[in-house]
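*Asks:* curious how this folds, go ahead:
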Amino acid sequence: MGCLCVEHNVGWKKRVLALLLLMGVALAAAPEKAVAARLQILTSFSPAFYEPFIQRFNALHPDIEVAILNKKTTSAIDEVVRGNSRQFDLFWSSSPDAFEILKSSRKLRRSSLGRQHKVLFAGDLSVDDPEGYYFGFALSGVGWMWNQSYLRKEGLKPPQGWADMANPAYYNHMAMSTPTQSGSTHLIVETLLQGMGWEKGWAHLMHIAGNLVTLSARSFSVPEGVKSGLFGMGLVIDILGRPQDMSNLSFRYGEPVFLVAASIAALKNGANTKEAELFIDFVLSPEGQDILLMPGVNRLPVSQAIYDSGKLESSALLALIKAGKSRPYDAYTAQLRYGLVNRMFDELITFKLPERRRIWKRLITLSKQDDANTPAVANVREKVYALLGEIPVTEAQSRDAEFAGIFSSPSSARTGGTVMQGQIEQWQRFVNERLIKAKELLDTVSVKK
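*Replies:* Next up, the predicted model:
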């Protein structure tokens, strides 16, 4: 057996050697394959969204190799602001704030080609950057989604407007992400601040916080949790609130809907200028815009040609625009206070969520007691409710470039210097004093467990 095995091995080695020699001849005779051009894209979109675009672009330009990195918006901004050391050519995102931040940081490259295709008129919204640094390719808005069977089981009706979100009936049934971790959640927060005003918007956000089951680390976790029935409803951007399978899910825009344009831009320090221009033009073209109508993508295009073709059968967002129930999102103000808003949300809500939930639950319990409407108890309820909504920063400060600039960088909003740290310590004292006062007030009345 050993001898047969040796003979077999010798024969096998000879055959492999002969095959390798033949392959070498064949390879030497074959022409060298041209090195493909390359395009590197940094995006906050999920593969389910961007893959149809990449596949079609590859079909049109097979010589261009596309590399794409999915990264949450705040981290993507941070990387580009630090210098774009990995030389990404394009930034592609739903966040108008992100593009304004990168433009003000001089990290975007003005397009030499510009928009070649007519855009839909969307009221006062400027779809593209007037100076040609970024281009809108889809319209979006924020709102909330809900699990129909979950709400039926709990005997709850879906919210009809933003004001309903603080309804005590939704205690322990809601979820959202944090703006620090999610660019789309920042849109939700800014929508409320712009729609309700700085002080009322923050008060409403902190009252909503009392109803939250959780603050997820990723925006994608909110629709996943609603779909699975982990919680009944969640605050989301429309691209996440309308998954392909809507059989047990519903989504509604908040009104008025603040229109935002998901955009694309060329980055400075990118190595593939020509390829970047080709991809931008493709996304803005009728062919690229047509991809937005696919069930798995489901976004509202900006191309007038799509509307003229009659392909767009229905759109809740388009109906709101036509009914005059839309307003342009103020991306300039949003980017000015981007870091400030994110840090405030963490200090006022994220880091204090368990305490806020406990106080909110006691307030709900108190409101259901037989003596809830007596002058003494009603006075306590009113004072506690007010304390839960107070903030340490004025609207004037939020629009002050010098003050907001302390928190201008995503990284500085996490680390920062002496001035910023001093501000944060003031906020912490401010919030702690009000939460302690709220608990002391609740202790003065009989709150049944």
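*Asks:* CA atoms for contacts and neighbours, from now on please.
*Replies:* Noted.
*Asks:* tell me the contacts of the residue lying closest to Leu363 once chain neighbours are set aside?
*Replies:* Nearest non-adjacent residue to Leu363, counting by CA to CA, 6 or more residues apart in numbering: Arg381, 6.7 Å away. Residues near Arg381 by CA atoms under 8 Å, 6 or more residues apart in numbering: 363, 366-367, 442.
*Asks:* to compare with the earlier structure, here is another sequence to fold:
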Amino acid sequence: MHRGENMKRSLGLLTCLMLLSTLVVSLIPMEVEAQTLTLKIITPHWEGIQVEYERAFDEYYFNLTGVHVDIEWIDVGGTSDIIAYVDAAFAANNETTCNIDIWWGGGVDPFLDQKEKGHLYSFRVNETILDLIPTNISGVPMYDTENFTWYGTALSGFGIIYNKVVLETEGLPVPTTWEDLTDPRLRGWVGSADPRHSGSTHMAYEIILQAYGWEKGFEIATKLGANVKSWPESSSAIPKAVGAGDIAYGLAIDFYAWSEVAKVGADKIGYVMPEGLTVINPDSIAILKGAPNLDLAKIFVEFVLSKAGQKLWMLPKGASGGPVDYLLGRMCVIPELYTELGNQSVVPVNPFEVESVLEYNSTLGSLRYVLLNDLIGAMIIDSHADLVSVWGEIIGVNKTFTEAGQTSTHINTAIEKMCEVPISEAEALALAANWDNETLRNEKIAEWHEFALDKYEEASDQAKLAATEIFEYFQGILDELKTKANNNLYMGLGGGTVLGLIIGIAVAYFISGRKEIAAVRA
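*Replies:* From the prediction side, this is the model:
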């Protein structure tokens, strides 16, 4: 009996140990599976921002919960591409969700548009965070103070990057205003991304229109476009091209420009934000309606807006609390950090101390966002070859007139025709209200493109008339000199020699002038 009881006890103990080991083994994979969450973010932000914020947020969340976070970064292109993607995704899901948690980046205007469409989730962040962030900067809202659907996470300035070495070599001027980029001497030396893909480039053109007014602004945009060498989709390509000397000037958002200055050197690369003609604009974040990982999305938004999240923009690579692998170099949205970080900050500007900025209308910019892209695309980018051609004709003929000390009304008429815009500002706003009607939109784009080709042809005709004028002017001089030579043969060999020299100089100048207008009259 005793031996049997011991055996039963041993078997019971063995069974318990086996069950316990099985339970422990079965728990191991369950624990691993529960350790990682996924957050879906659609963004135009570059790799450096994605890497640094994913690393920092994963570290923060793991310390908070013991769980890791993977971020699925959704890249469909620039801000304008994201608008189309998100709108289509909501439409495909009966406007209930787009199966993405967060939209991060692209300024303010697109977020106002998405709020109007009902695509954003209302979420008021912790009051301790809101207390650190002003409600506006120079009249531009820093976050949605009514419904808390979006928040500015960084501040962006818009300006002109330029290559000092190229300017000195080619004898080109240092820019101070947007209008400086319309100088005929800059033909082929200017760079601009396509605003239909780049949100920051779109912002530059919207700023020009608001700074100078609709008519004058479009004139500047057209002449600037005539000087542009090419239209890449990504705005990050422009500072790189300036740094390489492929172009001398470029439209650029501040942090891309500062990055290029840091890489190439301030002695070679410059950057200017036109005084009184630009804005400091928040780069926003929003949780999208129907977010599949809502609670995690809320925590991410609050992290980005916190001091820990904001320091990533401002601190140098490798600094405590700063980025690890990439220098980000952007202006943060918390004013006190500029004082708190002091000389540690890599950002050269305190945007809250900048006084001379444009009073920007975000609502206006939002209402006509997509329409403006389509208008610039049809009038300037898709008809760029024709624009560049007629601009070259005008420059060549006008140069000959200037050297001859003459003027022509045909030159002014040609420029006015080249810069003509097919609709008024009021008409643009009226159309924008129905711009989601694809039939109307496609009809108007085709109509504007045809308008552009017609006006460039008419401008070319005016340039040819001016070329005929200057040709006849030189012909008159030559005829007059020949007549004088014939009437003064009695002056003898000496007089004939002097007149022959005068005629020779006139002919040489005449031939030079003809070279300038030969292409126009062809």
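*Asks:* any idea what the TM-score is?
*Replies:* Remark: TM-score between the superposed chains equals 0.86 [TM-score structural alignment, normalised by the length of structure 1]; 415 aligned residues with a CA RMSD of 2.4 Å.
*Asks:* just give me the longest strand of structure 1.
*Replies:* strand 257-267 (DSSP state E).
*Asks:* got the angle between the next helix or strand after that one and strand 257-267?
*Replies:* Where DSSP states H and E defines the elements, the next helix or strand beyond strand 257-267 of structure 1 is helix 273-284. If you take axes from the mean of the first three to the mean of the last three CA atoms, to 10 degrees, helix 273-284 of structure 1 sits at 160 degrees to strand 257-267.
*Asks:* what span of structure 2 lines up against helix 273-284 of structure 1?
*Replies:* Counting by TM-score structural alignment, helix 273-284 of structure 1 pairs with residues 294-305 of structure 2.
*Asks:* quick one on the thing from earlier: what residue of structure 2 matches up with the residue nearest to Leu363 of structure 1?
*Replies:* Using TM-score structural alignment, Arg381 of structure 1 pairs with Ile411 in structure 2.
*Asks:* from the contacts of Arg381 of structure 1, which is closest to Arg56 of structure 1?
*Replies:* Closest to Arg56 of structure 1 out of these is Leu363 (55.0 Å), distances taken as CA to CA.
*Asks:* any idea what that closest one aligns with in structure 2?
*Replies:* Aligned by TM-score structural alignment, Leu363 of structure 1 pairs with Ile394 of structure 2.
*Asks:* check contacts around its match.
*Replies:* Listed by CA under 8 Å, 6+ apart, the contact set of Ile394 of structure 2 reads 411, 414-415, 460, 463.
*Asks:* how many neighbours does the closest residue to Leu267 of structure 1 other than its chain neighbours have?
*Replies:* In this structure, Leu267 of structure 1 finds its nearest non-sequential neighbour in Leu108, 4.5 Å apart by CA to CA, 6+ apart. When neighbours are counted by other CA atoms under 10 Å, Leu108 of structure 1 registers 26.
*Asks:* Leu108 of structure 1 matches what in structure 2?
*Replies:* Using TM-score structural alignment, Leu108 of structure 1 pairs with Leu120 in structure 2.
*Asks:* that match is in contact with Tyr151, isn't it?
*Replies:* No. The pair Leu120 of structure 2 / Tyr151 is not scored as a contact, 11.4 Å apart, by CA atoms under 8 Å.
*Asks:* what do those two both touch?
*Replies:* By the contact definition CA under 8 Å, 6+ apart, Leu120 of structure 2 and Tyr151 are jointly contacted by Ala286.
*Asks:* mind checking what Gly83 of structure 1 lines up with in structure 2?
*Replies:* By TM-score structural alignment, Gly83 of structure 1 lines up with Ala89.
*Asks:* hang on, its match packs against Ile100?
*Replies:* No. Between Ala89 of structure 2 and Ile100 there is no contact under CA under 8 Å: 9.3 Å.
*Asks:* give me the more crowded residue out of these two.
*Replies:* Using other CA under 10 Å as the criterion, Ala89 of structure 2 and Ile100 rank with Ile100 on top: 24 against 17.
*Asks:* could you check how far that one is from Lys117 of structure 2?
*Replies:* 16 Å (CA to CA, to the nearest Å).
*Asks:* which elements pack onto the helix or strand Ala396 of structure 1 falls within?
*Replies:* Assigned by DSSP H and E, Ala396 of structure 1 belongs to helix 395-398. In terms of contacts (3 or more CA pairs under 8 Å, 6 or more residues apart in numbering; DSSP states H and E), helix 395-398 of structure 1 is packed against helix 401-404.
*Asks:* show me what the helix it packs on is packed up against.
*Replies:* On the basis of 3+ CA pairs under 8 Å, 6+ apart, helix 401-404 of structure 1 makes packing contacts with helix 395-398.
*Asks:* with structure 2 overlaid, how far apart is the helix it packs on on average?
*Replies:* Here the mean offset of helix 395-398 of structure 1 against structure 2 after fitting is 1.4 Å, by mean CA distance after the TM-score superposition for structure 1.
*Asks:* what's that helix in contact with?
*Replies:* Counting by CA under 8 Å, 6+ apart, 198-199, 337, 340, 403-404 sit against helix 395-398 of structure 1.
*Asks:* with stretch 429-437 of structure 2 instead?
*Replies:* Contacts for stretch 429-437 of structure 2 (CA under 8 Å, 6+ apart): 367-368, 370-371, 440-441.
*Asks:* among these, which lie within helices?
*Replies:* Those of those mapping onto helices are 367, 370-371, 440-441, per DSSP state H.
*Asks:* now these as JSON lines including distance to Asp70 of structure 2 and neighbour count?
*Replies:* Output for those, formatted as JSON lines (distance: CA to CA, whole Å; neighbours: other CA atoms under 10 Å):
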{"residue": "Leu367", "distance to Asp70 of structure 2": "35", "neighbour count": "21"}
{"residue": "Val370", "distance to Asp70 of structure 2": "33", "neighbour count": "20"}
{"residue": "Leu371", "distance to Asp70 of structure 2": "36", "neighbour count": "23"}
{"residue": "Leu440", "distance to Asp70 of structure 2": "42", "neighbour count": "12"}
{"residue": "Arg441", "distance to Asp70 of structure 2": "39", "neighbour count": "17"}
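*Asks:* farthest-apart pair in those residues, please.
*Replies:* Leu367 and Leu440 (16.5 Å).
*Asks:* re the thing from before, farthest-separated two in the contacts of stretch 429-437 of structure 2?
*Replies:* Leu367 and Leu440 (16.5 Å).
*Asks:* gap between the equivalent of Tyr61 of structure 2 over in structure 1 and Leu259 of structure 1?
*Replies:* Aligned counterpart of Tyr61 of structure 2 in structure 1: His61 (TM-score structural alignment). Separation of His61 of structure 1 from Leu259 of structure 1 (CA to CA): 33 Å.
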